[in-house]
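Asker: no letters, just coordinates:
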């Protein structure tokens, strides 16, 4: 291993060690005045035509800006020193909306780079919160490269969507809330893109609850990383490409996931569509494709709980203009 690579890996491991239950709890206390405690809904899988089994839905799509991302956004802005040049973020949409919202609330100038696949609903939210929106390329990786060039030119503070310690600490507060409100669950299903959400949650639970990752078949970032033993480039396509297709998972989350995520389940685009429709039909819950992906694993049978297993599903985002799925 080269000296440079050793320095990089030492830096990653140091940051990863900082993502502890204690720091997640401390971060949650800082961001609490700015975020919502999102509710739980109890249902039964029989409502969806599956064998009867109680299931808990954590409705994080009701968070400010329409997704869990507001937690990490506020953690970055409140725990780091923001320069006069403001902040910059690259996003498929949800992270950008969250950073724009947090910046608006705290009076900080923000520039958000997104790819052209970003949904109109997400682009509209970003602009509505007063941020400068820049469209760059056709995938998240393109927007990220453009944002990094902007940082080099302006000195703005980058707020990474998933590979930043403060981001993981903020997202870990989802696990803290869920454990407080539903302490007896056996299994939690979480959708994965870059891995900031599942990394923070897994760091909170530390193996005390089974964590199952769910990814689209066309964007198997964590699945590919587990197979390779390290984050690697993976395909970045499919229905949920604007939220679950960053090309590879973050370096910071990977050792946490390897230690505390039991498995990765892959779901098809059709399964995600069916999960969106089922959530609307049975519970009148609106979820974007990425937000419905975790439930798709249950509905499609890709994850089959055992009898009596206490299962929770995270519905992580609702930034979509498609509301009525009945047709």
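Answerer: Now that the structure is in, tell me what you want to look at. As the structure is a computational prediction, the values presented were derived from the model and not from experiment.

Asker: okay, CA-based contacts and neighbour counts for the rest of this
Answerer: Noted.

Asker: for stretch 81-92, buried residues please.
Answerer: Residues of stretch 81-92 classed as buried by neighbour count (16 or more other CA atoms under 10 Å): 82, 86, 87, 88, 89, 90, 91, 92.

Asker: so which elements touch the top helix by length along the chain?
Answerer: Counting by DSSP state H, the longest helix found in the chain is helix 165-181. Judged by 3 or more CA pairs under 8 Å, 6 or more residues apart in numbering; DSSP states H and E, helix 165-181 is in contact with helix 21-31, helix 69-79, helix 196-205.

Asker: quick one: closest of the ones you listed to residue 61.
Answerer: Of all these, helix 69-79 sits nearest to residue 61, with 9.5 Å by CA to CA.

Asker: against that first model, consider the following:
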């Protein structure tokens, strides 16, 4: 089974240094902080894993300058891999379902990606990307369930520990679990992780209840970014090792949290990122507990924020 440790996250931090932004930490109340990954390249934490995956492949001699990388994603992961590939001077092919929003397809193309529209569901685009990688020799980049991807995501937790060494608890949103896995590995033995999911996509929560990963139905306002159908194997391993607090929040709480992040702090967050802030209220920290919330993405239409 693939897994990662704190050492992998440290190696990732060294590898991607200078390629990603060190995002700021905003103290919003005594003992409360926001890690503003909304200011990362392409608007989400995923640039960290994308660079780590592609740079590691280059170190291993796997990244062919002519064949480049391939990913399946009409959203944040695809944007991150297209950006990283452009920075490294290699081609990126991104398979997306035909139902992907035109604005995301256009943005992928603006980053130089060769966008292939395949099928109506993500699973079909994923299968096409895997096949393309096998046939063309391009480096396959998973959206969340690869060691380099998860370790790269965890580098934000190392920055957080440097800026707020006294932190007791870190709250993250969970979809497929790459961010959770990286943060949990980085913080293992040092701080607690609270894993927040929508009721409409409870991949980790369901796995913890069943004792093993299981498919879930996906829906709700955060499905575009947290809509994985099953928790990744790396995240599942980290969950078994670190015993996170697992919380579910409903769509109303997520929507209200998104509005609150803007109204109170002028932070633009997509619904998936706002889920973590919504989870803070559901968690109810103990008196004196020092908590940081990762606001992991900003790729949203701000028109309804007021």
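Answerer: Arrived safely, thanks for sending. Since the model is a prediction, treat every value here as computed from it, not as a measurement.

Asker: thinking again about what came up before, save the helices and strands packed on helix 165-181 of the first structure as a markdown table, and put in mean neighbour count and distance to residue 291 of the first structure too.
Answerer: Below are these laid out as a markdown table (neighbours: other CA atoms under 10 Å; distance: least, CA to CA, whole Å):
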| stretch | mean neighbour count | distance to residue 291 of the first structure |
| --- | --- | --- |
| helix 21-31 | 19 | 22 |
| helix 69-79 | 26 | 12 |
| helix 196-205 | 29 | 12 |
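
Asker: rebuild those as JSON lines, extending it with distance to residue 97 of the first structure.
Answerer: Output for those, formatted as JSON lines (distance: least, CA to CA, whole Å):
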{"stretch": "helix 21-31", "distance to residue 97 of the first structure": "17"}
{"stretch": "helix 69-79", "distance to residue 97 of the first structure": "8"}
{"stretch": "helix 196-205", "distance to residue 97 of the first structure": "16"}
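
Asker: so which strand or helix has whichever residue in the second structure pairs up with residue 122 of the first structure?
Answerer: For residue 122 of the first structure, the aligned position in the second structure is residue 104, judged by TM-score structural alignment. Here residue 104 of the second structure, judged by DSSP states H and E, is contained in helix 102-110.

Asker: ok, average deviation of that helix from the first structure?
Answerer: Once fitted to the first structure, helix 102-110 of the second structure is off its aligned match by 2.9 Å on average (mean CA distance after the TM-score superposition for the first structure).

Asker: other residues contacting the helix or strand just after that helix?
Answerer: Moving toward the C-terminus from helix 102-110 of the second structure, the first helix or strand encountered (DSSP H and E) is strand 114-117. Strand 114-117 of the second structure is contacted from outside by 91, 92, 93, 94, 95, 96, 97, 98, 105, 108, 109, 125, using CA atoms under 8 Å, 6 or more residues apart in numbering.

Asker: repeat that with 7 Å
Answerer: With contact meaning CA atoms under 7 Å, 6 or more residues apart in numbering, strand 114-117 of the second structure is reached by 92, 93, 94, 95, 96, 97, 98, 109.

Asker: would you check the span in the first structure matched by whichever helix or strand comes after that strand?
Answerer: Downstream of strand 114-117 of the second structure, the first helix or strand assigned by DSSP H and E is helix 122-136. Counting by TM-score structural alignment, helix 122-136 of the second structure falls onto residues 140-154 of the first structure.

Asker: give the buried residues for that stretch.
Answerer: In stretch 140-154 of the first structure, counting by 16+ other CA under 10 Å, buried: 140, 141, 142, 143, 144, 146, 147, 148, 150, 151.

Asker: now do the same contact list for the spatially closest residue to the fifth one that is not a sequence neighbour.
Answerer: What that stands for is residue 144 of the first structure. Using CA to CA, 6 or more residues apart in numbering and skipping the chain neighbours, the partner closest in space to residue 144 of the first structure is residue 90 (4.9 Å). When contacts are counted by CA under 7 Å, 6+ apart, residue 90 of the first structure is found next to 96, 112, 113, 114, 143, 144, 147.

Asker: my guess is the last one contacts residue 113. True?
Answerer: Yes. Here residue 147 of the first structure lies in contact with residue 113, judged by CA atoms under 7 Å, at a distance of 6.1 Å.

Asker: joint contacts of these two?
Answerer: 89, 90.

Asker: which position in the first structure aligns with residue 237 of the second structure?
Answerer: So, by TM-score structural alignment, residue 237 of the second structure is matched to residue 255.

Asker: tell me how many other residues crowd its match.
Answerer: By the measure other CA atoms under 10 Å, the count of residues near residue 255 of the first structure is 19.
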